[in-house]
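Enquirer: Kindly generate the corresponding structure for this input.
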Amino acid sequence: MAPQSPPPSNASPGAFCAKRPLVTLTKRADFLLAARAARVPTPAFLLQARKRNDDDATDAIRVGFTCSKKVGNAVARNRAKRRLREIARAVLPVEGKDGWDYVLIGRKDATATHDFRAMQADLYRALGKAHG
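Expert: Reported below is the predicted structural model:
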């Protein structure tokens, strides 16, 4: 494997690491399996994480997002899900483990307004608890 060249000076700090692609969960059955697995609460969201069985076809990191109507109207739910997608896109390729499913659930009055950097730090901590 050839060594990687350093990032350009105008690149963002996280742009240099080799990131693994995330696969989005779409089937209800996958969400239900994650609901029975480990739960790690944070101030702005709830993380559900589970290690998939060996018979699953892919070893990719899979992630799902959900916000109930308790979070607010459609605009508030979509904003909360966009924020959850962004923290997952930044953190999971680095800290997530292959063969795991993660579901991020938005919280009422918190997900859409919580500090973004704090949410990223919360996800790092939550992943440490889920894996440990």
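
Enquirer: can we go C-alpha only for contacts and neighbour counts from here?
Expert: Will do.

Enquirer: Please report how far the spatially most central residue of the chain lies from Ala126.
Expert: Within the chain, the residue whose C-alpha comes closest to the C-alpha centroid is Ala88; the distance, by C-alpha atoms, centre = their mean, is 3.4 Å. From Ala88 across to Ala126, the span is 12 Å (C-alpha to C-alpha, to the nearest Å).

Enquirer: go on, Val23?
Expert: Counting by C-alpha to C-alpha - Val23 and Ala126 are separated by 20 Å.

Enquirer: More neighbours: which of the two?
Expert: Regarding Val23 and Ala126, a neighbour count based on other C-alpha atoms under 10 Å identifies Ala126 as having more, with 20 against 13.

Enquirer: Return the residues in contact with that one.
Expert: With contacts taken as C-alpha atoms under 8 Å, 6 or more residues apart in numbering, Ala126 has the following neighbours: 40-42, 47.

Enquirer: let's see this one next to it:
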Amino acid sequence: MTPPEAPVTDPQGRGAGSAPAVSVCPQAAPVQRIDVLRKRADFLRAAAALRQGTSGFLLQARARSPEETALPGLVRIGFTCSKKVGNSVLRNRARRRLREIARLVLPELAQPGWDYVLVGRPEATISRDFAALQADLARALRDVHSGRAQKARPRSEPAKGRRRGKG
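Expert: Predicted coordinates:
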């Protein structure tokens, strides 16, 4: 006789079948893997595409071209907090909070073939209620995928990295 298995629960203690999964795009393949953006060029490409502001952070998103998409269920995400957020302790705390809301929300609402960047806001990312941050990310993802997000403003001068000097 095998022992009965414990019911699967999510971090809030609800049963796995208690809340229906929200699907933004029903014909899209499910998210199979989430990778972290590490290259500056990937962050810049996401910043130049779509953006959706929330009270706790800014979401930047872009759909990758089919040539860029190596794996069919891949979503990539990046996290950034400028020095305006605070010292290194506060920036790291803000990034940890952003990573955790992404871990909880992205598998349900992200679409494969997209890059997302979460940009922390000064004071708001750290002080905002965690449940409210999760709701902000869910709403921002829905807005991005439904076409309600804003297109990024074009830069007056392209960002090319550090300047070596003029002359």
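
Enquirer: Please convert the buried members of the contacts of Ala126 of the first structure into PyMOL selection syntax.
Expert: To isolate the buried members of these in PyMOL, using 16 or more other C-alpha atoms under 10 Å:
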select buried, resi 40+47
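
Enquirer: so which of the contacts of Ala126 of the first structure hold up in the second structure?
Expert: Among these, the ones whose aligned partners also stay in contact in the second structure (both residues aligned by TM-score structural alignment, their matches' C-alpha atoms under 8 Å) are 40-42, 47.

Enquirer: out of those residues, who's nearest Val63 of the first structure?
Expert: Nearest to Val63 of the first structure among these, counting by C-alpha to C-alpha, is Leu47 at 10.3 Å.

Enquirer: What helix or strand is that closest one located in?
Expert: Secondary-structure element containing Leu47 of the first structure, defined by DSSP states H and E: strand 45-51.

Enquirer: Over in the second structure, find the residue span that strand aligns onto.
Expert: On the basis of TM-score structural alignment, strand 45-51 of the first structure is assigned to residues 57-63 in the second structure.

Enquirer: so how far does the matching stretch sit from its counterpart in the first structure?
Expert: The superposed stretch 57-63 of the second structure is, by mean C-alpha distance after the TM-score superposition for the first structure, a mean 0.3 Å from where its aligned residues fall in the first structure.

Enquirer: Contacts made by that stretch with the rest, please.
Expert: 45-47, 49-53, 113-121, 124-125, 137, 140, 144.

Enquirer: re earlier: okay, and which of the kept ones among the contacts of Ala126 of the first structure map to helices?
Expert: The members of those all map outside helices under DSSP state H.

Enquirer: any idea what Leu84 of the first structure aligns with in the second structure?
Expert: Across the alignment, which pairs residues by TM-score structural alignment, Leu84 of the first structure is matched by Leu98 of the second structure.

Enquirer: which helices and strands sit right next to the helix or strand where that match lies?
Expert: In this assignment (DSSP H and E), Leu98 of the second structure forms part of helix 88-109. Using 3 or more C-alpha pairs under 8 Å, 6 or more residues apart in numbering; DSSP states H and E as the contact criterion, the elements in contact with helix 88-109 of the second structure are strand 74-80, strand 114-120, helix 124-127, helix 130-146.

Enquirer: Please name whichever of the ones you listed is nearest to Gly15 of the second structure.
Expert: Ranking these by their distance to Gly15 of the second structure (criterion: C-alpha to C-alpha) puts helix 130-146 first, at 17.9 Å.

Enquirer: returning to that earlier point: would you point out the most distant pair within the kept ones among the contacts of Ala126 of the first structure?
Expert: Farthest-apart pair in those is Thr42 and Leu47; separation 7.7 Å (C-alpha to C-alpha).
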